[in-house]
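Student: Structural data only, the sequence is not supplied:
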């Protein structure tokens, strides 16, 4: 039996509504519905802040981010600021439903329930719609067939922290609206303009038209990140980061003006792509700021 519309707390983890929300963990359901899950306090907090116009990249239009919100009865006890955002969102017309921890766990892709879950709208992520709105970008991260959700989410979070103007996920990369990616961004998903499913060659041409040089993070590159040519890292830059197992292909490397290696001072064979991306993005960010 499903919950009655006037019931205060959702208690049935097998209800139709619960199943519909849970199906958004799958890519086909996300594409069909145009919705995704932001699970847990920090992703939900940033989704609500974007919805209320407090933060958010331009593609996250205020008032058009959060479609539905499901919260634990104890959300106010756990996080007063988050409870205040929930109250403001409810006042702005977002449907808010209270739910038991069992119901929230049934909706969630996470191993354990997170106490709050926001159902959010997927924005327009086409390169033609997003890139012209970047203005005069200084730093962009481009993911080339990065397929691990944790890696993709960590790179997106690092790009946000480094002040990047945007993140591009080329065709063959993981869906950034995968629940595992969303959780690993810790809310940064809502701060940085995103391009998904991009044709890499066409996108790098568009980035070059915006005035960015293209650098490839390549462990075998002839340029070392700690000894770059004078002024290289201070220029507006789009960084290419490759697949976890294969790195950047010959065709992908050919799109870059320089191949840059992160030096290894110890005995590690290589760096994880997310770690390498963080180092490269911060090297550019600090050089561009005169650090």
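Tutor: Looks like it came in fine. The model shown is predicted, which means the values in this text are computed figures rather than measured ones.
Student: From here on, just use CA atoms for contacts and neighbour counts.
Tutor: Fine.
Student: mind listing the strands for the protein?
Tutor: Here the chain has its strands, by DSSP state E, at 9-10, 35-39, 66-72, 96-99, 116-121, 139-143, 166-170, 194-198, 213-217, 223-224, 237-241, 258-261.
Student: Including mean neighbour count and distance to residue 157, could the ones you listed go into TSV?
Tutor: As requested, the strands of the chain are exported to TSV (neighbours: other C-alpha atoms under 10 Å; distance: least, C-alpha to C-alpha, whole Å):
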stretch	mean neighbour count	distance to residue 157
strand 9-10	20	33
strand 35-39	28	15
strand 66-72	22	20
strand 96-99	19	28
strand 116-121	23	19
strand 139-143	27	11
strand 166-170	26	10
strand 194-198	22	12
strand 213-217	23	18
strand 223-224	18	24
strand 237-241	27	15
strand 258-261	21	22
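Student: Next, format those as JSON lines and append distance to residue 128.
Tutor: Shown next, in JSON lines, are the strands of the chain (distance: least, C-alpha to C-alpha, whole Å):
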{"stretch": "strand 9-10", "distance to residue 128": "42"}
{"stretch": "strand 35-39", "distance to residue 128": "21"}
{"stretch": "strand 66-72", "distance to residue 128": "24"}
{"stretch": "strand 96-99", "distance to residue 128": "34"}
{"stretch": "strand 116-121", "distance to residue 128": "19"}
{"stretch": "strand 139-143", "distance to residue 128": "15"}
{"stretch": "strand 166-170", "distance to residue 128": "12"}
{"stretch": "strand 194-198", "distance to residue 128": "9"}
{"stretch": "strand 213-217", "distance to residue 128": "19"}
{"stretch": "strand 223-224", "distance to residue 128": "32"}
{"stretch": "strand 237-241", "distance to residue 128": "17"}
{"stretch": "strand 258-261", "distance to residue 128": "26"}
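Student: center of the protein, which residue is that?
Tutor: Computing the C-alpha centroid of the chain and ranking residues by C-alpha atoms, centre = their mean puts residue 189 first, at 3.4 Å.
Student: Correct me if wrong: residue 211 contacts residue 238.
Tutor: No. When contacts are counted by C-alpha atoms under 8 Å, residue 211 is not listed as touching residue 238 (9.7 Å).
Student: which residues touch the nearest residue to residue 253 once chain neighbours are set aside?
Tutor: In this structure, residue 253 finds its nearest non-sequential neighbour in residue 216, 6.4 Å apart by C-alpha to C-alpha, 6 or more residues apart in numbering. By C-alpha atoms under 8 Å, 6 or more residues apart in numbering, the contact list for residue 216 reads 239, 240, 241, 248, 253, 256, 257, 258, 259, 260.
Student: okay, pairing it with this:
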């Protein structure tokens, strides 16, 4: 028999409440939903795990998660599908409760990253999570969500990272000017991604390694932090002014624009490619 069978139990209500920001802040805990996110949490940050919940059927399907949890001596509880759905309708019968941990900007920069993503006024959870995932895939050394951005522990953000949240340091809550100053002090150039940018990303890629590069052109092979703005209005003039250069992603077809996550992925991979070639 599963350990938990009552979907109206107080424990179930307490877990479900963590979908809300106020409960997350009050208890210092958040939800990790689905086998991929939970798998990476257990592998990469077992000390953060408070509880792990699976149905007996899911435990049989995801033996690797169960084995890693047992190796780390983590508390594992089985529950009926009804209980797991009551805790989270999006967990696919695998759910973890994790402790929140604040990552400082100093700790991120102590790793001497050559590529960082900075999200400012990014409000959509899916976009934020996808940019974190793209940052991880491109080999970035970290990501920053400024004080004006979505809560990184929002369940939709965590789910959208597909486990990448546990692969690289993610800083939250810092003012943009403070972030840019720290990045500059650490030796990173800051490039703002904006459709009206002076520099074309394709042109900058063509200039990598060219001794006759255009005067003043940013070097994509240099340590770089990319600054991405709000989904609707992008970056304000005062935000763009903080950057060393403003770069546009070229549109070769008839599309009016790219969404934030797609544009961010293109920029991050352009830097990753340039840095590999240098």
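Tutor: Cool, the structure landed. None of these values were measured; they are calculated from a predicted model.
Student: Could you pull out the helices in the stretch 1-150 of structure 1 for me?
Tutor: Secondary structure of the stretch 1-150 of structure 1 (DSSP state H, counting those that start in this stretch): helices at 16-22, 27-33, 41-51, 75-78, 80-91, 101-107, 127-130, 149-161.
Student: Residue 222 of structure 1 -> structure 2?
Tutor: Aligned counterpart of residue 222 of structure 1 in structure 2: residue 198 (TM-score structural alignment).
Student: Tell me the residue in structure 1 aligned with residue 231 of structure 2.
Tutor: In structure 1, residue 231 of structure 2 lands on residue 244 (TM-score structural alignment).
Student: Not counting its neighbours along the chain, what's nearest residue 137 of structure 1?
Tutor: residue 165 (5.6 Å).
Student: Then residue 22 of structure 1?
Tutor: Nearest non-adjacent residue to residue 22 of structure 1 (C-alpha to C-alpha, 6+ apart): residue 107, at 4.3 Å.
Student: What's the one you found aligned with over in structure 2?
Tutor: In structure 2, residue 107 of structure 1 lines up with residue 87, judged by TM-score structural alignment.
Student: quick one: that match and residue 14 of structure 2, what's the gap?
Tutor: 8 Å (C-alpha to C-alpha, to the nearest Å).
Student: Between the two, which contacts overlap?
Tutor: Here residue 87 of structure 2 and residue 14 have no joint contacts, going by C-alpha under 8 Å, 6+ apart.
Student: Same drill for the two, tell me which one is more crowded.
Tutor: Neighbour comparison, residue 87 of structure 2 and residue 14: the larger count goes to residue 87, with 26 against 13 (by other C-alpha atoms under 10 Å).
Student: Residue 77 of structure 2 matches what in structure 1?
Tutor: Checking TM-score structural alignment: residue 77 of structure 2 goes with residue 97.
Student: residue contacts, that match?
Tutor: Residues near residue 97 of structure 1 by C-alpha under 8 Å, 6+ apart: 8, 9, 10, 69, 70, 71.
Student: hmm, which two among the residues you listed are most spread apart?
Tutor: Farthest pair in the contacts of residue 97 of structure 1 (C-alpha to C-alpha) is 8 and 69. Separation: 13.8 Å.
Student: returning to that earlier point: point out the one among the strands of structure 1 that comes closest to residue 158 of structure 1.
Tutor: When the strands of structure 1 are compared by C-alpha to C-alpha, strand 139-143 sits nearest residue 158 of structure 1, at 9.5 Å.
Student: follow-up on the earlier one: pretty sure the match of residue 231 of structure 2 sits against residue 149.
Tutor: No. Using C-alpha under 8 Å, residue 244 of structure 1 makes no contact with residue 149, being 11.2 Å away.
Student: Pick out whichever of those two has more residues nearby.
Tutor: Neighbour count, other C-alpha under 10 Å: between residue 244 of structure 1 and residue 149, residue 149 has more, with 22 against 17.
Student: Next, the contact list for that one, please.
Tutor: The contact partners of residue 149 of structure 1, by C-alpha under 8 Å, 6+ apart, come to 174, 176, 178, 180, 181, 184.
Student: Leaving out the residues flanking it, which one is nearest to the last one?
Tutor: Right, residue 184 of structure 1. For residue 184 of structure 1, the spatially nearest residue (C-alpha to C-alpha, 6+ apart) is residue 153, at 4.8 Å.
Student: Which residue in structure 2 aligns with that neighbour?
Tutor: Checking TM-score structural alignment: residue 153 of structure 1 goes with residue 129.
Student: right, and its match touches residue 163 too?
Tutor: No. Shown here, residue 129 of structure 2 and residue 163 do not form a contact pair, counting by C-alpha under 8 Å, at 9.7 Å.
Student: which residues touch the nearest residue in space to residue 276 of structure 2 that is not next to it in sequence?
Tutor: In space, residue 276 of structure 2 comes closest to residue 221 once its chain neighbours are excluded; the distance is 7.8 Å by C-alpha to C-alpha, 6+ apart. Each residue near residue 221 of structure 2 by C-alpha under 8 Å, 6+ apart is listed here: 208, 271, 272, 274, 275, 276, 277, 278.
Student: Only the buried subset of those, as a ChimeraX command please.
Tutor: To isolate the buried ones among the contacts of residue 221 of structure 2 in ChimeraX, judged by 16 or more other C-alpha atoms under 10 Å, type:
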select :208,271,272,274,275
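Student: Of the contacts of residue 221 of structure 2, which is the nearest to residue 117 of structure 2?
Tutor: Taking C-alpha to C-alpha as the measure, residue 117 of structure 2 sits nearest to residue 271 out of the contacts of residue 221 of structure 2, at 11.0 Å.
Student: For the equivalent of that closest one over in structure 1, which non-adjacent residue is closest in space?
Tutor: The equivalent of residue 271 of structure 2 in structure 1 is residue 284 (alignment by TM-score structural alignment). In space, and not counting its chain neighbours, residue 284 of structure 1 is closest to residue 233: 5.0 Å by C-alpha to C-alpha, 6+ apart.
Student: Is residue 160 of structure 1 in contact with residue 190, as I believe?
Tutor: No. Using C-alpha under 8 Å, residue 160 of structure 1 makes no contact with residue 190, being 9.6 Å away.
Student: Wait, residue 127 of structure 2 touches residue 260, no?
Tutor: Yes. Assessed by C-alpha under 8 Å, residue 127 of structure 2 is found in contact with residue 260 at 6.7 Å.
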